[in-house]
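Novice: predicted coordinates and the sequence they were generated for:
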Amino acid sequence: MLLASLIALGVIAYNYWQGQQLYDEIADQGFVPPTDIEGTALADITVDWDALKAINPDTVGWIYIPDTQVNYPIVHTTDNEKYLTRDFKGTEGWLAQYGAIFLAAENKGDFSDSNNILYGHNMQDGSMFACVSGFTDATQFAEHRTIYLLTPQGNYRLQTFALIHTTADDLIAQTTFTDEEQRRAYLQDKIDRSVASVDDVPAVSEMSQSLMLSTCDNLPTDGRYVLYAYVAESTVKASSDASQGGAASPDAVDAVDEASKELAS
């Protein structure tokens, strides 16, 4: 029994090591953050899109949160389940439990929607989107307010404004809205429900676009931590129809939730 437990722990440890090695290798090829990223003009931050797309044509972006392990490529397909158990290089199975950071299938692949949704696992070694759950600590939240979203169309610098701890069946995965009033109400609701206190949140009318990072809480109640950020600066020309549309498919969201629950346990 003890031997079996030790073997199982060894397999898990190797799986985590192998997964992080893969993404470190991809980062070396695709994106090395500037030493002084805060002092670097947003337009001067570059990603080797040709190298990334040669590895995976589903590549649509890169996400980086300074001083965390979040430094990953973003993929996008019409199937929200594809990258739950498939890594960036397309490997499936027990060696690919990291999955990949992916943009919701309901979103446009160019990040032009009002609310863009990224999913990532909450890995026990602190990788992927595990840091999101750690932002319940006020100091951690305050020290990691800036997110860089880099895309072939241009770059975004975002500021976090809310952290939600919610249930798996909470239908908050809305990508677009019928009108501006509905969009503002959606954002204000997240501010009101935030478990993180933020003093410098601008009026929702000043938030042109938002980004949502969703991960499991790895608790028996099967909840979700969802981090919200607004676009503070962008080199991308604004889309005229960003506020039009509807919501993410409940069936698709359920599929993501169920698969994430299995992997996080």
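Specialist: Thanks, I have the structure now.

Novice: rest of the way, CA atoms for contacts and neighbours
Specialist: Will do.

Novice: show me where the stretch 1-150 of the chain has its strands.
Specialist: In the stretch 1-150 of the chain, the segments counted as strands under DSSP state E, counting those that start in this stretch are 59-64, 71-76, 101-103, 115-119, 146-151.

Novice: quick one: Ala8 and Pro33, what's the gap?
Specialist: 35 Å (Cα to Cα, to the nearest Å).

Novice: against that first model, consider the following:
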Amino acid sequence: MFKCELFSVQKNKADTAAYNNAADEISAALSVDGIELQHTTEYAADAKKLSKAILEKLNASDSDLFLFVNALSTTDNSSFRKLFYRTIEDIEATIPRDEEHRDLTPKLKVSSIGDLGNGYKGYCFSYSGKRFIALPCASLTGAEIKELIRNGVAASNDVFTKNAELYPVGVAFFDQQGREVDPQLNQIDISAATAPTAPKKQGFFRSFIPQKEDTKKQKIRKIVVLIAIVAFIGALIYVLEFYIFGPMRNDAVNSEIQTIAHNKDKDGGDSDGPEQDWDALKAINEEIVGWITIPDTKIDYPVLYHEGDDRYHQYYLKRTYKEESSEYGSIFIDYRSPEGAKSRNVIMHGHDMLDGSMFAGLLGYSPKGDLKGDLEFYQDHPVITFNTPDGDAKYKIISVFKTSTRYEHGEFFNYMQGEFNSDAEFMNFVYNMRVRSFFDIPVTCNEGDQIITLSTCCYEFYQWRLVVVARKVRPGEDKNVDVSLASRNSAPLFPDVYYSRYGGTRPETETFKSANAKGLIDWYDGKGNLQGSEDLTATLESNPTEPPTDPPKKNEPKPTDPPPTTYFPVTYHNFDGSQYAAYNVKEGDPVPTPSGTPVIPEDDYYTYVFKGWDKSVEGVDFDHLNVGIDIYPKFDAIKKE
């Protein structure tokens, strides 16, 4: 959990009052996001005084996040420069330079965190593990102060994660011509400050505690021994907790509910009844909405759904079904499946744990480091059981693939879409699942089907996921699959980062309608004539990036992050300012133009004709984008006769 110093900058009375009125809500919201608010201070918008206060707190505070709210008041970076560049220059002046860096100029890496409302941006930078975030005045953005802070912190976290490898201490070095040098030179030791002297302890063995009369060498030896002892104890506690006590507790908790769920007299009771005792499960937790099972794995768990989840807060990510804190978490339904277990696509997440629990069993379909899939494992396990209080059900697997949750890995497919605007969009979504599959699977699918999507972490690349998709067995349909007809997909579709590392040619893909019209699809058995747009709205218009469900463990392959790529938000607006379309455009790429025509309703005097999008934005190259932009429509007003 981050420890936070919050600075309420007093630019105007209205914003200051709004912050003070919402202070308790803000503190609670930050706590939910993993931030402990230690201290809040009000400061006037005075660069000199603010710089002095920040430097004092840097030396005296153990906080690792410095958050400045209501600090900025311009849509460009001028107010940020005016208020914070004195602080930045003061910090830069203290950065040590050894012989290798003697002729170089150190600069803190300051980054924009994007538009937080009405064109007003936030900015962030870091130094020696300390993070700094400056946010615009809430009244200017049109957002509530609490949501503005949460959105600003979330956007900043993405920036800090992206910059961590190239700027490990937050500093970039430049040569005498003003050119940024090799990132390797950014790895500089800045731990020059002397740590405070620890208070003298009493009652401990004199042989381990430095004494006043000890020589310098004796004191150093004792300190080294103490550090070694503490490190050993900490490592021992971690090993015992991670490899022994944690798995034992998790097994006990899950064994308890498995016993309750399956505690039915199959011989003497109703053999046609549900497999789970739903009354007993609901008595434990009303948010248990399903039960998922895959044979020959540890996957035999309750499925939870919490209606309050959003991108920043997933309740059961680190909680058991008893709502107790646990690194193992629970199997839970994603908030983008808005009807829970009744959604058209029921998206479920679970951790990949080293002891094989939770969703680690999914890796049987494609083990860690594998990018071909285990066809034999699929053939032995082609069906998943997902039961709900509405009835028991089998689901036939239709796709197994690995993909990215990051836009910077190339052309993006967001598999986390739970509802759809049309049957055409749904079938195009299924088509995109299947062209990515490691296997060609002899299971049909159509617009009348419900699917489940099981997702867990894999580490072939940074923040990749293993995804297993299955569709519900239809009434009267044989639940068995002729797996002898399954085969390997000779060219499954991967994100671009795969081809950058391993080579090969990215296969050409269609949309569902075009592929079906060409006879390229042999798994569709619907009625055809699908209505509506095929555009996958989740992929085109939302940022799907999520925190990894489980970080790589000790002795496991570390995630590999490709060279950082900058993407800029491009938002097209309707005449009333609402969003018409949105894109994340790679730096240097041309700006796309959305299809369709925005409309202004006619009034008593005029009709309005759309004349195109206003791309006369000063300083913006629409063929080689280098900045986030908002684009508005142009209309001709034609007077009625």
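Specialist: Structure's in. What do you need? Remember, predicted model here, so these are calculated numbers, not experimental data.

Novice: quick revisit: of all the strands of the stretch 1-150 of structure 1, which one is nearest Thr40 of structure 1?
Specialist: strand 146-151 (12.0 Å; Cα to Cα).

Novice: how much does the closest one stray from structure 2?
Specialist: Overlaying structure 2 shows strand 146-151 of structure 1 at a mean distance of 0.8 Å from the equivalent residues (mean Cα distance after the TM-score superposition for structure 1).

Novice: so how far is that strand from its chain's centroid?
Specialist: 10 Å (Cα atoms, centre = their mean, to the nearest Å).

Novice: so which elements touch the longest helix along structure 1?
Specialist: Of all segments of type helix in structure 1, defined using DSSP state H, the longest is helix 2-30. Applying 3 or more Cα pairs under 8 Å, 6 or more residues apart in numbering; DSSP states H and E, one finds that helix 2-30 of structure 1 contacts helix 49-55, strand 71-76.

Novice: can you put the ones you listed in TSV and add distance to Thr167 of structure 1 and mean neighbour count?
Specialist: Listed next are the helices and strands packed on helix 2-30 of structure 1 as TSV, based on distance: least, Cα to Cα, whole Å; neighbours: other Cα atoms under 10 Å:
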stretch	distance to Thr167 of structure 1	mean neighbour count
helix 49-55	34	15
strand 71-76	25	24
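
Novice: please enumerate the helices of structure 2.
Specialist: With helices called from DSSP H, structure 2 shows them at 13-21, 23-32, 47-60, 78-93, 138-141, 145-163, 216-240, 246-261, 278-284, 375-380, 423-435, 496-502, 512-517, 537-541.

Novice: let me have these in CSV, extended by distance to Lys586 of structure 2.
Specialist: As requested, the helices of structure 2 are arranged in CSV below (distance: least, Cα to Cα, whole Å):
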stretch, distance to Lys586 of structure 2
helix 13-21, 35
helix 23-32, 31
helix 47-60, 35
helix 78-93, 25
helix 138-141, 25
helix 145-163, 15
helix 216-240, 41
helix 246-261, 42
helix 278-284, 47
helix 375-380, 36
helix 423-435, 22
helix 496-502, 13
helix 512-517, 26
helix 537-541, 14
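
Novice: would you mind finding the most buried of the ones you listed?
Specialist: helix 423-435 (a mean of 23; mean count of other Cα atoms under 10 Å).

Novice: how much does that one stray from structure 1?
Specialist: Looks like 1.1 Å for helix 423-435 of structure 2 (mean Cα distance after the TM-score superposition for structure 1).

Novice: which part of structure 1 lines up with that helix?
Specialist: Residues 180-192 of structure 1 are matched to helix 423-435 of structure 2 when aligned by TM-score structural alignment.

Novice: how far off centre is that stretch?
Specialist: Counting by Cα atoms, centre = their mean, stretch 180-192 of structure 1 is centred 20 Å from the centre of its parent chain.

Novice: can you list contacts of that stretch?
Specialist: With contacts defined as Cα atoms under 8 Å, 6 or more residues apart in numbering, stretch 180-192 of structure 1 is touched by 114, 161-164, 176-177, 204-205, 228, 243.

Novice: equivalent analysis for stretch 444-458 of structure 2, please.
Specialist: Contacts to stretch 444-458 of structure 2, defined as Cα under 8 Å, 6+ apart, come from residues 343-352, 359-360, 362, 368, 395, 398, 402, 423-424, 426-427, 463-472, 474, 522-526, 548-550.

Novice: swap in stretch 67-83 of structure 1?
Specialist: For stretch 67-83 of structure 1, contacts defined as Cα under 8 Å, 6+ apart pick out 23, 27, 58-65, 88, 99-106, 109, 126-129, 131, 144, 252, 255-256, 259.

Novice: next: stretch 111-125 of structure 1.
Specialist: Stretch 111-125 of structure 1 has contacts (Cα under 8 Å, 6+ apart) with 16, 98-104, 107, 128-131, 133, 173-177, 183, 208-218, 238-239, 241-244, 260, 263-264.

Novice: how about that stretch, aligned to which bit of structure 2?
Specialist: Matched against structure 2 by TM-score structural alignment, stretch 111-125 of structure 1 falls on residues 341-355.

Novice: that concludes my questions; thank you for your assistance.
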